[in-house]
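> What shape does this take:
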Amino acid sequence: MHTEITFRMAAEKDLESIVAMLADDVLGSERERYEHPLPTSYLKAFEAITSDPNNELVVACAGKEVIGVQQITYTPYITHQGGWRATIEGVRTSASVRGKGVGTELIKWAIQRAEVRGCHLVQLTTDKNRPNALRFYEKLGFKATHEGLKLKLNLLTS
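Now for the predicted structure:
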């Protein structure tokens, strides 16, 4: 990319751009609700994330345009001698910049944040239906060392 990428904590005004990026792929289009106005569940989640000192919702910007997003959650563990971990989730880039290094810069930024926060490990998950994402993360040094499991609960959101 020719434009300098900057990173900052997301603001409420960024929610529409964030949800648009989350919804702009095959999997996201099935689970997100990008509509006007946005469902209140997104604002509630944003408020919960931004009020928690162990969560960061980070946007990548080119000028004033939001072109990427990721959430970083910091978790203390009893294992690994009481070490902290950073979990990266919800990584998306705008379709206009995919393949131009924005995702790489997002992940590198998250790793640096984890180091600053004293984490001993950075972890993430990617859907098995995203083989390109798995290859992307492996190129950045991540290794598929564990099998992740999820149990979807049928909770309604507004």
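> From now on I want contacts and neighbour counts done on CA atoms only, so please keep to that.
Fine.
> secondary structure element for the closest residue to Ile72 other than its chain neighbours?
With sequence-adjacent residues excluded and distances taken as Cα to Cα, 6 or more residues apart in numbering, Ile72 is closest to Ile88, at 4.7 Å. Following DSSP states H and E, one finds Ile88 within strand 84-93.
> Check which residues of that strand are buried.
Neighbour-count burial for strand 84-93, with 16 or more other Cα atoms under 10 Å as criterion, is recorded at 84-93.
> Now flag whichever of these is closest to Lys108.
Ile88 (11.1 Å; Cα to Cα).
> Would you map the strands across this structure?
5-9, 55-62, 65-76, 84-93, 119-124 (DSSP state E).
> right, and the ones you listed - which one's nearest Pro37?
It's strand 65-76; of the strands of the chain, that one is closest to Pro37 (Cα to Cα) at 18.7 Å.
> any chance of the strands of the chain in TSV, plus distance to Phe46?
TSV is the format used below for those (distance: least, Cα to Cα, whole Å):
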stretch	distance to Phe46
strand 5-9	11
strand 55-62	8
strand 65-76	11
strand 84-93	13
strand 119-124	20
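> With adjacent residues omitted, what lies nearest to Asp14?
Once flanking residues are discounted, Asp14 sits nearest to Val66: 7.3 Å by Cα to Cα, 6+ apart.
> Enumerate every residue touching the one you found.
Val66 sits next to 14, 17-18, 59-60, 94 when contact means Cα atoms under 8 Å, 6 or more residues apart in numbering.
> Please name the nearest non-neighbouring residue to the residue nearest the centre of the chain.
The centroid of the chain falls nearest to Gln70 when counting by Cα atoms, centre = their mean (2.4 Å). Nearest residue to Gln70 in three dimensions, chain neighbours excluded: Val91, at 4.3 Å (Cα to Cα, 6+ apart).
> How about Ala133?
Ala133 sits nearest to Thr126 (Cα to Cα, 6+ apart), 6.8 Å away.
> Here is the second sequence; please produce its structure so I can put it next to the first one:
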Amino acid sequence: MNEINFRIANEDDLNRIVEMLANDVLGSKREKFQAPLPKSYLKAFHAINADPNNELVVACKGDKIVGVQQITFTPYITHQGGWRATIEGVRTDTSVRGRGIGSMLIKWAIKRAEDKGCHLVQLTTDKERPDALRFYEGLGFKATHEGLKLKL
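Okay, the predicted model is just below:
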């Protein structure tokens, strides 16, 4: 496999990112990959880009974006004022699934969290994604907490 490079996403990457998010069983129900993209995506991109504790990261194989993830760094009072990294929105292009890109993305995020001084990396996965749960457990993540969400 050609070398995979990681970089912070730019506005020109937004269409490709939304395309990957929507090209998924669950994502197809909640994302709107259309031309032009809904303005909400651009607004969110600018908010993420302006926040030094948020990073939207793309994995590139040559010039093609083949993966994406968002990493949020959060200070906590618990753990003696420690920082955590939360990984969200992880997707790989269907053409490269099963080739290790997802593992590379997560390992890159873990290293980034270590470099930023985080004591913990956390993520969630939908209960309708049992393969994703096995994938994350295979990378050393443990289901130590029960997560709850309230849709607004």
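> hang on, the earlier thing: the buried residues of strand 84-93 of the first structure into JSON lines, with extra columns for distance to Gly141 of the first structure?
Shown next, in JSON lines, are the buried residues of strand 84-93 of the first structure (distance: Cα to Cα, whole Å):
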{"residue": "Trp84", "distance to Gly141 of the first structure": "19"}
{"residue": "Arg85", "distance to Gly141 of the first structure": "16"}
{"residue": "Ala86", "distance to Gly141 of the first structure": "15"}
{"residue": "Thr87", "distance to Gly141 of the first structure": "15"}
{"residue": "Ile88", "distance to Gly141 of the first structure": "14"}
{"residue": "Glu89", "distance to Gly141 of the first structure": "17"}
{"residue": "Gly90", "distance to Gly141 of the first structure": "19"}
{"residue": "Val91", "distance to Gly141 of the first structure": "16"}
{"residue": "Arg92", "distance to Gly141 of the first structure": "19"}
{"residue": "Thr93", "distance to Gly141 of the first structure": "20"}
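> Ala45 of the first structure: which of those is nearest?
Gly90 (13.0 Å).
> residue contacts, the closest one?
With Cα under 8 Å, 6+ apart, Gly90 of the first structure has these contacts: 22, 69-71.
> Most neighbours among the residues you listed, which one is it?
Comparing these by number of neighbours (other Cα atoms under 10 Å), Val69 comes first, having 29 neighbours.
> what residue of the second structure matches up with it?
By TM-score structural alignment, Val69 of the first structure lines up with Val68 in the second structure.
> What's the separation between that match and Ser103 of the second structure?
12 Å (Cα to Cα, to the nearest Å).
> Tell me which residue of the second structure lines up with Lys13 of the first structure.
Checking TM-score structural alignment: Lys13 of the first structure goes with Asp12.
> rewinding a little: surely the residue nearest to Ile72 of the first structure touches Gln123?
Yes. Between Ile88 of the first structure and Gln123 there is a contact under Cα atoms under 8 Å: 6.3 Å.
> what's near enough to touch the residue nearest to Ile17 of the second structure when sequence neighbours are not counted?
Closest residue to Ile17 of the second structure apart from its sequence neighbours, by Cα to Cα, 6+ apart: Val68 at 6.6 Å. Neighbour list for Val68 of the second structure: 17, 56-59, 89-92, 105 [criterion: Cα under 8 Å, 6+ apart].
> Let me have the residues you listed in CSV, extended by distance to Ala35 of the second structure.
Below are the contacts of Val68 of the second structure laid out as CSV (distance: Cα to Cα, whole Å):
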residue, distance to Ala35 of the second structure
Ile17, 13
Leu56, 21
Val57, 22
Val58, 21
Ala59, 23
Gly89, 21
Val90, 23
Arg91, 21
Thr92, 21
Leu105, 28
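> Quick check: nearest residue in space to Gln123 of the first structure, chain neighbours excluded?
Once flanking residues are discounted, Gln123 of the first structure sits nearest to Thr87: 4.8 Å by Cα to Cα, 6+ apart.
> hang on, isn't that neighbour packed against Leu124?
Yes. Look at Thr87 of the first structure against Leu124 with Cα under 8 Å: they come within range, at 5.4 Å.
> Provide the aligned range in the first structure for the lengthiest helix in the second structure.
Counting by DSSP state H, the longest helix found in the second structure is helix 101-115. Using TM-score structural alignment, helix 101-115 of the second structure lines up with residues 102-116 of the first structure.
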